[in-house]
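>>> Sequence first, then the predicted structure, then my questions.
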Amino acid sequence: MPKSALDKDLKKVVKLEEATHDLSRSIAAPGLAVLFLVAIFLVMSGLAPSGPLSFFVIAGGVIAGYMALNIGANDVANNMGPAVGSRALPLGAALLIAAICEAAGAILAGGDVVNTISKNIVVPGQGFEVRDFVMLMMASFLAAAIWIHLATFLNAPVSTTHSIVGGVLGAGIAAAGFGIVNWPTMGAIAASWVISPVMGGVIAAALLGFVKWQVLFKPDRVTAARRWVPVLIGLMAGVFAMYLALKGFSKIWKPSAGTVWLLGLVFFIAGTLATRPWVARRAATLENRRKHVAGLFTLPLVFAAGLLSFAHGANDVANAVGPLAAIVAAAETGTATAGNVALPFWVLAIGAIGISLGLALFGPRLIRTVGTKITKMDAPRAYCVALAAAITVLIASALGLPVSSTHIAIGGVFGVGFLREQLANLGLKADGPKPAKPTPSEPSSLTRTPEDAIKKQIKREKRRLVRRRHVLGIAAAWVITVPAAGGLAAALYALMKAVSDF
């Protein structure tokens, strides 16, 4: 056989092997997810309370596992995306850290109570049938999971909380009309669609502006970093101490407001003093270059991403399994209740394992979207996004605003991106202000050539460092989340009701 023909045949074999490998990988992830759901079905068959609603409890467990998988695939990317995009963490390490921290947060500090009607979105009356209530929860839960699954497929990071809100709203209206809805609560949630990303973006941009003007734009960056980086790390320590005290450890500790502030101050001072020697040692070996100084933010960024994942697991595990706890409580008591019910350990375990597995199997694509496709990230920018997310949640909690961690994180990414864009258009790039260059006199209109006109137009063109199509796509997904999940939940509830009455 001629050599050229042999080479062609070998190339075909290699391409076939590559295609087979890609196909096996694409099949493996859904296969493992299905095995996880089958395992839940088998376990729930033994744990479900006996009675006429036992089937609904088993089905609710499977739906909870499906929901947890989708939360892991979509929501966790917001915490790890900037760290991966900045190359502070490789994708594999980010997945491992996030999986461990999410599971630890869910199991060790997961909320011990959850409102069965998702923050009082709907309030069933005394005559509401328990079977209708269980189907309402199942329909809303399944609709939210399907919507998040679709959004993940489309590379759109959406709010899992708002997906559940939309599902409960749509199923509740289908079950009992508009009178069942708590409209003041819905108004506050709708306001958070704007408040969350704007607040996160403004705070992230302000933090990045401080880093640029106080450190990166200084002639002696190393000296400036030795002065300010420990303060920024101390700020991170104080903010996260307050964040975890308020949002992460509610199961085991509920401190007063004064205690939270004191805790934040203590950790701020301790973090600043403890990291000064570390920063000084690192700074002694650095060149006075932006890239080298920016590396000082890498290790703090890794800790910030891990802490965000821990807090996310502690809080959002209720989004994954809260309705399941409501279904179990309704099956055990035989009544529809809008009160608080306990989250049993096995319910928390479903949420923790499902979130971690969903992140590992389906999270990488959305992590890349958040970390690389909206705007270019580096360690200082990603650090500002993570710190802004924690600060925004603290402010929102103090003001009583129901905000979305997804909206805050993505808003922070947009905030640092638009700040970079504005500074670049003002001539303030990575190395600070540039001295103005003398501009030659422009040719007169009589001597100007078409080439001159084109060059002038290009010179006037503003730089765009944020990809607009991602801005519009993500914003559109946010706007339609509640109505899409609500409409799907209403249809599912009507289908379930028709089947049960048949």
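Nice, thanks for sending it over. Numbering: from 1, shown residues only.

>>> When you work out contacts or count neighbours from here on, use the C-alpha atoms and nothing else.
OK.

>>> Tell me who's in contact with the closest residue to residue 318 other than its chain neighbours.
Among residues not flanking residue 318 along the chain, residue 114 sits closest, at 6.5 Å (Cα to Cα, 6 or more residues apart in numbering). Shown in contact with residue 114 (Cα atoms under 8 Å, 6 or more residues apart in numbering): 318, 322, 340-343.

>>> of all the residues you listed, which comes closest to residue 283?
Nearest to residue 283 out of the contacts of residue 114 is residue 318 (Cα to Cα; 43.1 Å).

>>> Distance of the residue nearest to residue 318 relative to residue 344?
Applying Cα to Cα, to the nearest Å, the value for residue 114 to residue 344 is 11 Å.

>>> Repeat that for residue 101.
Residue 101 sits 20 Å away from residue 344, going by Cα to Cα.

>>> Who has more neighbours out of the two?
Shown here are residue 101 and residue 344; by other Cα atoms under 10 Å, residue 101 has more neighbours (24 against 12).

>>> The more buried one: what's it in contact with?
Contacts for residue 101 (Cα under 8 Å, 6+ apart) come out as 306-307, 309-310, 313.

>>> Is the residue nearest to residue 318 in a helix, a strand, or coil?
strand (DSSP: H, G, I helix; E, B strand; the rest coil).

>>> The one 10 residues further on now?
Secondary structure state of residue 124, per three-state DSSP, is coil.

>>> got another, please set it beside the one above:
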Amino acid sequence: MGSTALVVVIVVVALGFDYTNGFHDSANAIATSISTKALTPRVALAMAAVANVVGALISTKVAATVGKGIIETPTGGTAGLAVVLAALVGAIVWNLGTWYFGLPSSSSHALIGGLVGAALAASEAVKWSGVVDKVIVPMVLSPLIGFGLSYLFMLLVLWTFRSINAVRANRGFRWAQIASAATMSFAHGTQDAQKTMGVITLTLIVSGHLNAHAGVPLWVILSSAAAISLGTYSGGWRIMRTMGRRIFSLTPPSGFAAQAVASGVMLGTSAYGLPVSTTHVISSAVMGVGATRRFSAVRWGVAGNIVVAWVLTMPAAALVAALVWLGVHPFTT
């Protein structure tokens, strides 16, 4: 297969990954709003899709981190492109597997794990300092921050509105959830669509279609934003049930608190180009607000399964990507 044809294949596969990212992670932005009946499912999905596009157009800092900060630019023409293709396939396989079992794992870390696994299999250099500083450390800290801040914020909400009639408070927080869900979807666009932009940009650099110092082309930004938005609108109902009901039975105040904190963490990290997981942040925020009622109110067995998926995501996607590279490499040399 020629270099140009392989580039086209990789771009299509990358947008396919972006689509799976959308339906896999749509639960992150809107499950809490749907579970508390602040929004109907289709209205929530449409709003999330639009906000994702807007978020994807705002910044490309995370895209630069994924495209240039995780592995060295692969060499060898079509052989280098095989590394990118293998990374994408590894991420897609993990996305589909966790979606099937309803586990809200990280599409972001699946893609990064795929890049690392394919690069190692191809004997390409991995920027381990970048992986540690911009991926591993934020991966560990962001859920802890999400849990702690949501716990404290929920306590503040409970104390502030302690004398308000519960029916009136729930009605008001349902309206507030619309705003927090839109903000969460916007934050999702500033993070997750960026990863696909980074991979496509990396592909264009490897193939010689783009200068290594150039920015992300506009068509890459628009196509990535469109793909993740279409995926979001298709809905990830299996994961939505886990996020909205199985971890903790959310109320409008707790749903608002979880979304508000999670979106703040996402926007803060994207401003610094840190590719953190939307899934990790919102899941831990839901656990945090649930713990304010009592620790036993959180279904820790479900939470434990989610954490196991978090831990396995990068190595599992890396392994699949390495195997895929071994399979496609003979046809690209």
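Received, thanks. This is a predicted model, so every value here is computed, not measured.

>>> Any idea what the TM-score is?
Superposed pair, TM-score by TM-score structural alignment, normalised by the length of structure 2: 0.90. Supporting alignment: 332 aligned residues with a Cα RMSD of 2.5 Å.

>>> and of the contacts of residue 101 of structure 1, the nearest to residue 66 of structure 1?
In terms of Cα to Cα, no member of the contacts of residue 101 of structure 1 lies closer to residue 66 of structure 1 than residue 313, at 16.1 Å.

>>> just checking, the closest one touches residue 106?
Yes. Between residue 313 of structure 1 and residue 106 there is a contact at 4.5 Å, judged by Cα atoms under 8 Å.

>>> between the two, who's got more neighbours?
Between residue 313 of structure 1 and residue 106, residue 313 has the larger neighbour count (other Cα under 10 Å), namely 34 against 30.

>>> What residues does that one make contact with?
101-106, 110, 352.

>>> Residue 325 of structure 2 is in what secondary structure piece?
helix 300-328 (DSSP states H and E).

>>> residue range for that helix in structure 1?
Using TM-score structural alignment, the residues of structure 1 aligned to helix 300-328 of structure 2 are 468-496.

>>> Next, the buried residues of that stretch.
470, 474-475, 477-478, 481-494, 496 (16 or more other Cα atoms under 10 Å).

>>> which residue ranges form the helices in the stretch 51-200 of structure 2?
61-68, 78-100, 107-121, 128-131, 137-160, 166-206 (DSSP state H, counting those that start in this stretch).

>>> And for residue 78 of structure 2, the neighbour number?
22.

>>> which residues does the aligned residue in structure 1 for it contact?
Counting by TM-score structural alignment, residue 78 of structure 2 corresponds to residue 131 in structure 1. For residue 131 of structure 1, the contacting residues are residue 53, by Cα under 8 Å, 6+ apart.

>>> Same question for the one 10 residues further on.
Each residue near residue 141 of structure 1 by Cα under 8 Å, 6+ apart is listed here: 63-64, 67, 164, 167-168, 323, 489.

>>> Buried among those residues? Make that a PyMOL selection.
Filtering these down to the buried ones (16+ other Cα under 10 Å) takes a single PyMOL command:
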select buried, resi 63+64+67+164+167+168+323+489
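
>>> returning to that earlier point: which residue in structure 2 aligns with the residue nearest to residue 318 of structure 1?
Residue correspondence to structure 2 (TM-score structural alignment): residue 114 of structure 1 is matched to residue 63.

>>> Equivalent analysis for residue 380 of structure 1, please.
In structure 2, residue 380 of structure 1 lands on residue 253 (TM-score structural alignment).

>>> Is its match in contact with residue 178, as I believe?
No. Look at residue 253 of structure 2 against residue 178 with Cα under 8 Å: they stay out of range, at 11.9 Å.

>>> Mind checking which of those two has more residues around it?
residue 253 (23 against 20).

>>> Distance-wise, check that one relative to residue 46 of structure 2.
23 Å.

>>> would CSV of the contacts of residue 141 of structure 1 with distance to residue 205 of structure 1 be doable?
Formatted as CSV, those follow (distance: Cα to Cα, whole Å):
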residue, distance to residue 205 of structure 1
63, 39
64, 37
67, 33
164, 30
167, 33
168, 35
323, 37
489, 38
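
>>> among the contacts of residue 141 of structure 1, which recur in structure 2?
Among the contacts of residue 141 of structure 1, the contacts conserved in structure 2 (both residues aligned by TM-score structural alignment, their matches' Cα atoms under 8 Å) are 63-64, 67, 164, 167-168, 489.

>>> Mind listing the shared neighbours of residue 313 and residue 106 of structure 1?
residue 352.

>>> got a list of what residue 54 of structure 2 touches?
Contacts of residue 54 of structure 2 by Cα under 8 Å, 6+ apart are 186, 189.
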